[in-house]
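# just coords:
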């Protein structure tokens, strides 16, 4: 008989605890519903490789028309041998420049390009991965 009473008391205690949890959870839920989340931005990430990134440096940043510029940098989250493409901003669109490279061991790369059109050129390096496209920050090269 004591076993039956213990069982009934246990059920009653469990039901009471569940009722309290549900009531307090409803109050917390109502309070949480009034909080407005702030907008956030997140970079492109790959579920398998983590966040991929590319750095970019141009040397020199000022050349005469037809001279070569060396673009170097490092990558993170890209496999060795991954293709990289140099792109230039032209009339609001990114177009490939006839210069490309690949990720070397140590995650570095080097791309040489001859710039012949006079003016200020905005350039970046990009790579297409399975999870999306990755681009470096831009650099500016002045051609005189």
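Arrived safely. Keep in mind it's a predicted model, so treat the numbers as computed, not measured.
# every contact and neighbour count from this point should use C-alpha atoms.
OK.
# helices along this structure, start to end?
2-33 (DSSP state H).
# would you list every one of the strands in the chain?
45-46, 50-51, 53-54, 57-59, 62-63, 68-76, 83-90, 93-102, 108-114, 119-129, 132-135, 139-143 (DSSP state E).
# structure B:
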């Protein structure tokens, strides 16, 4: 308890408050040794306590929350997710006529040159792989050309053939 009063902020405040109260109420050690209140009988039969004139109310001392113990034999969890690479893709045409080719160009990072990239499109909430492919150039760029025959909105993305690295989705309107 002495170390709590000496080293913690709440303990210091509690100790300072107790000393201040003792000095203001009489300054003797008898202020701390006041007798405990005794219950007195009441007409209804319930017991009540009569407070001592020397006793003061103090705030409850906060309790320390204990940290969970860590088992040192466990393997540590990684603190961040490691990405294996990234693909960025864009197109000049937001809208294209039916039957015309759309060029999807982009850049890869942490993907080897010569890696095969595949174009996927979203159909009924699922990604469907198309037969359109391209290879990553030595400088990390690629171009994929695709001709859309159906009218509507096409949502596509570029993925490595093994599916580990993929780009964000891009939307093209076919009219």
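Received it, and whenever you're ready, just let me know what you need. Note that the structure is predicted; figures quoted are calculated from it, not measured.
# just name the most buried of the strands of the first structure.
Ranked by mean neighbour count, the strands of the first structure are led by strand 53-54 with a mean of 22 (mean count of other C-alpha atoms under 10 Å).
# that one vs the second structure, mean deviation?
Overlaying the second structure shows strand 53-54 of the first structure at a mean distance of 0.3 Å from the equivalent residues (mean C-alpha distance after the TM-score superposition for the first structure).
# so which residues make contact with that strand?
When contacts are defined by C-alpha atoms under 8 Å, 6 or more residues apart in numbering, strand 53-54 of the first structure is touched by residues 73, 74, 75, 76, 77, 78, 125, 126, 134, 135, 136, 137.
# rebuild these as TSV, extending it with distance to residue 50 of the first structure.
Rendered in TSV, the data for those read as follows (distance: C-alpha to C-alpha, whole Å):
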residue	distance to residue 50 of the first structure
73	19
74	16
75	12
76	9
77	6
78	10
125	19
126	17
134	12
135	15
136	16
137	19
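# now the strands of the first structure in CSV, with distance to residue 3 of the first structure?
CSV is the format used below for the strands of the first structure (distance: least, C-alpha to C-alpha, whole Å):
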stretch, distance to residue 3 of the first structure
strand 45-46, 57
strand 50-51, 56
strand 53-54, 65
strand 57-59, 78
strand 62-63, 90
strand 68-76, 64
strand 83-90, 73
strand 93-102, 75
strand 108-114, 72
strand 119-129, 64
strand 132-135, 63
strand 139-143, 79
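# quick revisit: and which of the contacts of strand 53-54 of the first structure is nearest to residue 23 of the first structure?
residue 77 (47.1 Å; C-alpha to C-alpha).
# aligned counterpart of the closest one in the second structure, please.
Aligning on TM-score structural alignment places residue 77 of the first structure opposite residue 110 in the second structure.
# equivalent analysis for residue 90 of the first structure, please.
By TM-score structural alignment, residue 90 of the first structure lines up with residue 123.
# distance check, its match against residue 164 of the second structure.
The span separating residue 123 of the second structure from residue 164 of the second structure equals 20 Å under the rule C-alpha to C-alpha, to the nearest Å.
# what's the answer for residue 48 of the second structure, then?
For residue 48 of the second structure, the distance to residue 164 of the second structure - C-alpha to C-alpha - is 74 Å.
# equivalent analysis for residue 109 of the second structure, please.
13 Å.
# ok, now residue 119 of the second structure?
14 Å.
# same question, residue 99 of the second structure
31 Å.
# before we move on, what about residue 69 of the second structure?
Taking C-alpha to C-alpha, one finds residue 69 of the second structure at 37 Å from residue 164 of the second structure.
# do residue 98 of the second structure as well
Distance check for residue 98 of the second structure against residue 164 of the second structure: by C-alpha to C-alpha, it reads 31 Å.
# ditto for residue 142 of the second structure
Residue 142 of the second structure sits 17 Å away from residue 164 of the second structure, going by C-alpha to C-alpha.
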